[in-house]
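K.L.:
here is a sequence together with a model predicted from it:
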Amino acid sequence: MSPVFPISPLLPEIVASLAERPRLVLEAPPGAGKTTQVPLALLHATWLAGGRIVMLEPRRIAARAAASFMARQLGEEVGETVGYRIRFESRVGPRTRIEVVTEGILGRMIQDDPTLDGIRAVVFDEFHERHLAGDLGAALALDVQASLRPDLRLLVMSATLDGERIAHWLDAPRLSSPGRSFPVRVEYPPVRPQETVEQHLARVVSQALRDVDGDVLAFLPGRREIERARAMLERQVEGAEIVALHGELSLAEQQLALAPADPGTRRVVLATNVAESSVTLPGIRAVVDSGLAREPRFDPPSGFARLETVSISQASAEQRAGRAGRVAEGVAYRLWPQSRRLDPSRTAEIEHTELSGLALELAGWGTDELPWLDAPPAGAMGQARDLLRRLGALDEASTITGLGREMLVLGAAPRLAAAALRAAPEHRALVADLLALVEARSPLRGEYGRSDDFRQRLAALHLWRDGGARAARAGSADVGALAAIEKASSGWRRRLGARTAASGVPNAHAVGDLLVHAFPDRVARRDEAQPMRYQLANGRGARLHEASALHGEPWLVVLDLRLDARDSLVFAAAPFDPDVLERDHADRFVTERVLRWDDARQIAEGFEERRFDALLISRKAVPITGADALPALLAAIRTRGVAALPWSEQALRLRARIGALRAWRPELGLPDVSDDALTRTVDAWLSPYLTGKRRIEAVQAAELSEALSAMLDYEQRRALDTHAPEELKVPSGMSRRLVYGTRDDDPGAPPVLAVKLQELFGLSDTPQVGDGRVPVMLHLLSPAGRPIQVTQDLAGFWNRTYPEVRKELKGRYPKHPWPDDPWTASATHRAKPRGT
């Protein structure tokens, strides 16, 4: 008798809906049975007419598990009615009618046969995970259905999904199924001071084993955290089996984690987010959730993508907690504060990952005008296409090339595919190893785990391959990780037509010479002045860590680094022979004449430079003319500011007068001659006076005055002389200079007239400038030129202050006139005649 699942009563309605309309959205929580029961139910639909069903499953573990469960229900082996296809592994046969596929398999099927001959239904499981392959597969399938196969059925299934939005996108009906679950109590055990994520989790797992019957499922972001937590729990917990579940495990290890525990044995399963959905873990009564996951994040400016540890969404948190309520009431322990607010749902991978693979798929399809749920970001797609052109997969019109089509067929990430297909036949086995190693986490452990020399990973693989597990352990490598890498390498060897595996130690540059074709933008050259620093071909800087195994290498190809604001830290790189660039990437070299400013010598210089992208390969000095030097000279002035110019006192006075009148009479339209404004517009006002010059010091002060004057038209110059004169004639008959610009914060401050007191006798009102709008600031001086009074009110000074000043100064300067009535006295700049 077949087991009954919560989704079972809904199956006839699902089949009937797809009979009437070609698209359907199905929402069903974890444990409802949708992954295994819906495909089996569709097998008997009349509209299927003996055709095949393809189900896209985001994860390899889930794909194997789903196919195995369905095959058991039919009393068959995998590969008969139900089979699966994942990268480098296929269990399908001539009788297979349900194929569970992963990663880019569906996209490859559609690219190879756009009519999907023989396939009557495509099912997208766990669509809420919004993997890039799922989004692309759904968009391609919709395009096929609209143009070539209107009879094709499309079914989108998910446990946590914005069903209304998806249904609107698909123009499809929406069905919901209840799950089978029991109440789950949620607790938030606080972290202790100085406690790591793994320590916090191990402590709470121990608590869960005491408080709850049954098994415990604990979620951690990745393999590294799982291994640390496992080591802690094996020391702390007795009588419980500690099992890991993540994508890097072997098939046997994965099956062990998914199988029921032996009777009387309690189990703790330490899992990544592969255990959120699709796979069934029997006997779980408690969930311990770190609230973290590891997801790829792409940095467009650098061209690097890294796996980052991020907080999960609220939907993921609920789905994880639901795992505790499958068989009875359970408890979910969340290792974050209850006050923390999570994002409602997971962000689509298309929004934050590197898109060169997607761009290549779309180029192969012939258009990117697809019915996207979320369209790829334009900036990331532009950068992806730039990379594909660089790799030779696209031409200048962004049309796929012959090499690009070969890359699509190979199925590797575009960078790695380019390296593999450019390699000579005798290097294909070595390339297969490199492809497997680049895609995997480093197998090195202990002290070697910190090595930045990528060649050591290859050496560990060859040591294990040639000498076995004992030799690998002696070389501080993880045997399990090496076995997984070897399996991937074997798959790549089959695709590349390499008959035997590589072994031994390749020459020092072999690894780098091959990887240059995958990462030509990450070629790096050592800085001769700073040997630990490198310049990358993409223009960024990078540095080696102090214990680097690559110290002294003149050329590197960088595979991985930690992005920093200035110089990023190299995590993995390999040396290479720069002749490879000349031989295989000659089109990236540019020779050009460059002008620059030498700050040390304060002169414009010319060079002929040869570059590989942003990397300087060679430079030699060449003679330059004055016309050549002009851009460099102007750039230097813009950098240093116009204060660096040799201003004369006369020129500075002229600037101050212009600035003052501009403030007093804005309607005259005088130019802004402040430092900032002159620096911004230096090309316009100073260029004619720089002709033939190579140094700033060659500019003459008189030329600066002339350049300033040339900025004014005739009427403005007249207004300047009239309303902001250089000097004023005072009652003594002498002309005295006006000083403008006495306040940096106010160019329109009154000018200062410094004058001896006796020279103003008979003058009743303060002199004015600015078309009579601005009284000057009088600095009244003694006969010795010492200040007596500062005022803008000369009449008030005569009336109130002069009598006191007269008494004091008459005794101090008896030879000078000090009349009782300054209003009627004659002004003079001299002392009294002798004998008076």
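P.N.:
Noted; the coordinates are in hand. Note that the structure is a prediction, hence the values are computed from the model and not measured.
K.L.:
hey, let's count contacts and neighbours off CA atoms from now on
P.N.:
OK.
K.L.:
tally of neighbours for Val590?
P.N.:
Val590 has 14 neighbours, counted by other Cα atoms under 10 Å.
K.L.:
typed the wrong thing, it's Asp713
P.N.:
Counted with other Cα under 10 Å, residues neighbouring Asp713 total 10.
K.L.:
now do Asp598
P.N.:
Asp598: 14 neighbours (other Cα under 10 Å).
K.L.:
go ahead and confirm it touches Phe607.
P.N.:
No. Asp598 is not in contact with Phe607 according to Cα atoms under 8 Å; the separation is 11.7 Å.
K.L.:
the helices in the stretch 1-150 of the chain, which residues?
P.N.:
Taking DSSP state H, counting those that start in this stretch, the helices of the stretch 1-150 of the chain run over residues 11-20, 34-42, 60-73, 105-112, 132-147.
K.L.:
to clarify, my last question referred to the stretch 551-700 of the chain.
P.N.:
Here the stretch 551-700 of the chain has its helices, by DSSP H, counting those that start in this stretch, at 579-584, 626-640, 649-664, 675-680, 682-686.
K.L.:
as CSV, the ones you listed with distance to Ala436 and mean neighbour count would be great.
P.N.:
Listed next are the helices of the stretch 551-700 of the chain as CSV, based on distance: least, Cα to Cα, whole Å; neighbours: other Cα atoms under 10 Å:
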stretch, distance to Ala436, mean neighbour count
helix 579-584, 23, 13
helix 626-640, 49, 19
helix 649-664, 69, 21
helix 675-680, 54, 16
helix 682-686, 56, 16
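K.L.:
okay, now the one to match up with it:
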Amino acid sequence: MVNLPIDSVLPELKNALHSRESAVLVAAPGAGKTTRVPLALLNEPWLLGRRILMLEPRRLAARSAARYMAALLGEQVGETVGYRVRMDTRVGPNTRIEVITEGVLTRLLQADPALEEVGLVIFDEFHERSLHADLGLALCLQSQSILREDLRILVMSATLEAKPVAALLNDAPVLSSDGRSFPVETCCIPRRIEGQMEPIVVRTVADALEKEEGDILVFLPGAGEIRRVEAGLAELKLGRHIHVAPLYGSLSREAQDKAIAPSKSGERKVVLATSIAETSLTVEGVRIVIDSGLMRVPRFSPRTGMTRLETVRVSRASADQRRGRAGRQAPGVCYRLWTEQDDRYLNPSSTPEILETDLIPLALELAAWGVSDPAELLWLNPPPASAFNQARELLIQLGALDEGGAITSHGRRMTELGLHPRLAHMVLKALPIRLGGLACELAALLGERDFFRNGVHAPEADIRLRMEALRSAGKIQGHKIDIAVCQRILSEANHWKAALGIAPKQETDDLDACGLLLAFAYPDRIAQRRENGRFLLRNGRGAAFARMQPLSSAPYLTAAELDDQGTESRIFLAAPVVLSDLEQHFGEQIEEDNVITWERQTQSVRARKQVRLGALLLKEMPLADPDPDDILVALLHGIAEEGLEILPWTKSARQFQQRLTFMHRFNSDWPDVADEALIVTLKGWLAPHLYGLKSRDDLQRLDMKAILETMISWEQRRELDTHVPTHFAVPSGSRIAIDYTSPESPILAVKLQEMFGLQETPRIARGRVPLTLHLLSPAQRPVQVTQDLASFWQNAYFEVKKDLKGRYPKHYWPDDPLCAEPTNRTRPRK
């Protein structure tokens, strides 16, 4: 057996786990920790013949590690060393080391919280901080503290910051090992990539094949980019001795194994991979790494309750891991498709998944574990409260939890299925209505990427189109289809059908039921058509198709896949659902409300009975006998919304309001009847007069002055009439209305000739406030504004007289206005 750097640390690791229940091992890439550590610890006395569980973040890494360890022992997988991954298990009665994916550990813990047959749990590549890894560690730590003091826990990583993990593990010892790597030359590009990345990648691969030796590993963010680069390389016609091999999670096991296998003599390989190839496995023969610097991660939005895949820049740790792939077996070169300046600003590490992902599976697993508050467990990063609470609310809606947060029998069955809680709920709800087989197919389809390959022109969003393609073995007119993905979906669907004992002959096979099944899984995304292909989701959010299509006219649909951009989410996958199905299967969640509101369009109170499913208005009908108090509230709201101008104000009513406002300035005991105050206090002064009224037309019957009069006492009314009069009798004998529009300075607008003989300015409010005189010309235009009439007669009158006499020569303009006869005519009567 070849010596590896990790070998020198193994004695120290054995001693640490002999005396302590936990340890942390930091080993650089290439040290050999994944395959050497489990074998080295297999016969330790504290293990007592129990099994070792080693967690890997990906299925490919789990299978690869198990095969390699079995080969070191000269055995087949399934003997001493085996693996358990989703839908693929190779273990036997003598298996002592099980390499498992992280979700499998959760299932084992839920079935046996004490892990009685397990002596050691190893968390490999823990630096990736997947949700299941964080959950598995939290559950193991509680099991260790309560049920199994002898259970050992070992956390291993290549780039992990060890101190926080060691502290979480009760100050566990930290061991470290150098890796085995060869020098790797690193090259950055001089300028940032503008436009599409794929042509640059294709050109870089071609240059590297010409300049360098060995196989090439290209890191790309996702399957779409891999397919486009693959197509670009095919156009170059590289030669028969150069093979291009995709490598991503949803590929078949055979295709993944082909990508990581060594090239045959005289041949070269270009592996186009996602971050699946970043850790835990060696792609044989790689001497060249081309790194796009991008990766795709799920981002969950508590605001919308939706998860979307987002393309982000890799972290420093990931970039270094990728570069290290070129130096595993010989000196190599790494081409980084970003600039040296951008390289300096890479984040040190990736954000833990628990902080950014959908927490519905976590909330259900914790409830099944018996924990309602995540704070009961130990976490490196506790789950965000808002996202966790939103997850619990959905699980309550699905019937998986009761109102107190405890798991129900239905929730327990959901956890046993091992599907995402939404899909597990869908399958279980489908069984009694004989749609279980269709639900299994939908669940498998939703767990995979879209198998349509239509390039720029995306296919219709109708999921029934995918189901037809699936059932016709990928033969559907007008669409290019990834047959391998279809086969994988069918295989998984058959697995669930067999596990649930579904007999096809007893099933209802109706693709039009897809919308109802999706509604079980995504009750928050049931949608109602508004207009122009736009929809309102049950949760109140807007959604729309990118372009008009047959589903755009569906009265109701369920959206299975949306993005989370802007005010309206874009619908990618959906199916129509009929109202009668919603009423039948969501009856307990449908609410009836008596809705009495002010309607601006008709300017009246509208009383309706509304049947709603969340934000969706399913039915509406007139309300026969609405509560008068509810009508009053709606009418008051309408008046507040429209403003006081909706009320029938006469000149007399407005003047009365202004006189009261004038008095309020001098004495706060008087009511404040300014418009702003009246709007705020509508219920107090106006409500008693509104019973029996429903519309703007009805309001016109109100006597606003009489209503305002009720706001003051009889004594105040007498004082108001005495000291704040409505009119003033001028010397000519005319009674002129006083304008109280401006409470600070009431106005008396009067023709100048009617004021002859009056020496002093008229006053109101017990003589405290002079009226502001607007002295008018015969044409009713102000020629002077004053509060000092005496001064006007002495000074300004003569200039005004000269001007007016020239313009109105027939009118009476005496030389002495104080001795002249006042008149409202052209000249005084003789």
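P.N.:
Cool, got the structure. Quick caveat, the model's predicted, so the values are computed rather than measured.
K.L.:
TM between them?
P.N.:
Remark: TM-score between the superposed chains equals 0.88 [TM-score structural alignment, normalised by the length of structure 2]; 818 aligned residues with a Cα RMSD of 3.7 Å.
K.L.:
thinking again about what came up before, tabulate the helices of the stretch 1-150 of structure 1 (TSV), appending distance to Leu581 of structure 1 and mean neighbour count.
P.N.:
Shown next, in TSV, are those (distance: least, Cα to Cα, whole Å; neighbours: other Cα under 10 Å):
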stretch	distance to Leu581 of structure 1	mean neighbour count
helix 11-20	56	16
helix 34-42	50	22
helix 60-73	38	21
helix 105-112	32	18
helix 132-147	33	21
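K.L.:
ok, which of those helices comes nearest Gly118 of structure 1?
P.N.:
helix 105-112 (11.7 Å; Cα to Cα).
K.L.:
where in structure 2 does that closest one fall?
P.N.:
Mapping helix 105-112 of structure 1 onto structure 2 (TM-score structural alignment) gives residues 104-111.
K.L.:
mean offset of that stretch relative to structure 1 (after superposition)
P.N.:
When structure 1 is overlaid, stretch 104-111 of structure 2 sits 0.8 Å from its aligned residues on average, using mean Cα distance after the TM-score superposition for structure 1.
K.L.:
centre of the chain versus that stretch, how much separation?
P.N.:
Centroid separation for stretch 104-111 of structure 2 versus its chain: 30 Å, with Cα atoms, centre = their mean, to the nearest Å.
K.L.:
same question, stretch 54-74 of structure 1
P.N.:
On the basis of Cα atoms, centre = their mean, stretch 54-74 of structure 1 sits 36 Å off its chain's mean C-alpha point.
K.L.:
next: stretch 324-334 of structure 1.
P.N.:
Using Cα atoms, centre = their mean, the offset of stretch 324-334 of structure 1 from its chain centre is 38 Å.
K.L.:
next, the buried residues of it.
P.N.:
Going by neighbour count (16 or more other Cα atoms under 10 Å), the buried part of stretch 324-334 of structure 1 is 324-328, 330-334.
K.L.:
contact partners for Arg36 of structure 2?
P.N.:
Listed by Cα atoms under 8 Å, 6 or more residues apart in numbering, the contact set of Arg36 of structure 2 reads 6-7, 69.
K.L.:
of all the residues you listed, which comes closest to Asp215 of structure 2?
P.N.:
Nearest to Asp215 of structure 2 among the contacts of Arg36 of structure 2: Met69, at 24.4 Å, using Cα to Cα.
K.L.:
grab the nearest non-local neighbour of that closest one.
P.N.:
Thr35 (5.8 Å; Cα to Cα, 6 or more residues apart in numbering).
K.L.:
equivalent range in structure 1 for the longest helix seen in structure 2?
P.N.:
Ranked by residue count, the top helix of structure 2 under DSSP state H comes out as helix 483-500. Aligning helix 483-500 of structure 2 against structure 1 (TM-score structural alignment) gives residues 479-496.
K.L.:
Gly372 of structure 1 should be in a helix, yeah?
P.N.:
Actually, residue 372 of structure 1 is Trp rather than Gly. No. Counting by DSSP: H, G, I helix; E, B strand; the rest coil, one finds Trp372 of structure 1 to be coil, located in no helix.
K.L.:
excluding covalently adjacent residues, which one is nearest to the residue in structure 2 that it lines up against?
P.N.:
Mapped onto structure 2 by TM-score structural alignment, Trp372 of structure 1 lines up with Trp379. In this structure, Trp379 of structure 2 finds its nearest non-sequential neighbour in Ala138, 6.0 Å apart by Cα to Cα, 6+ apart.
K.L.:
for the one you found, what are its contacts?
P.N.:
Applying Cα under 8 Å, 6+ apart to Ala138 of structure 2 gives the contacts 377-379.
K.L.:
tell me which residues of the match of helix 483-500 of structure 2 come out buried.
P.N.:
Result for stretch 479-496 of structure 1 [16+ other Cα under 10 Å]: buried residues 479, 481-493, 496.
K.L.:
which residues sit against the match of helix 105-112 of structure 1?
P.N.:
Contact partners of stretch 104-111 of structure 2, identified using Cα under 8 Å, 6+ apart, comprise 55, 84-86, 115, 132, 135-136, 139-140, 365, 368-369, 416, 418.
K.L.:
now, which of the residues you listed sits nearest Phe535 of structure 2?
P.N.:
Gly418 (32.2 Å).
K.L.:
what distance do you get for that closest one to His425 of structure 2?
P.N.:
Gly418 of structure 2 sits 11 Å away from His425 of structure 2, going by Cα to Cα, to the nearest Å.
K.L.:
neighbour count: those two, which is higher?
P.N.:
Shown here are Gly418 of structure 2 and His425; by other Cα under 10 Å, His425 has more neighbours (26 against 16).
K.L.:
so which strand or helix has the more buried one?
P.N.:
Element membership for His425 of structure 2, per DSSP states H and E: helix 421-430.
K.L.:
so that helix corresponds to what in structure 1?
P.N.:
Going by TM-score structural alignment, helix 421-430 of structure 2 sits over residues 414-423 in structure 1.
K.L.:
give me the contacts around the matching stretch.
P.N.:
Contacts to stretch 414-423 of structure 1, defined as Cα under 8 Å, 6+ apart, come from residues 356-357, 360, 388, 391-393, 403, 406-407, 410-411, 428, 431-432, 435, 496, 514-519.
K.L.:
what of stretch 509-519 of structure 1?
P.N.:
Stretch 509-519 of structure 1 has contacts (Cα under 8 Å, 6+ apart) with 391, 414-420, 422-423, 431, 434, 455, 523, 556-559, 573-577, 580.
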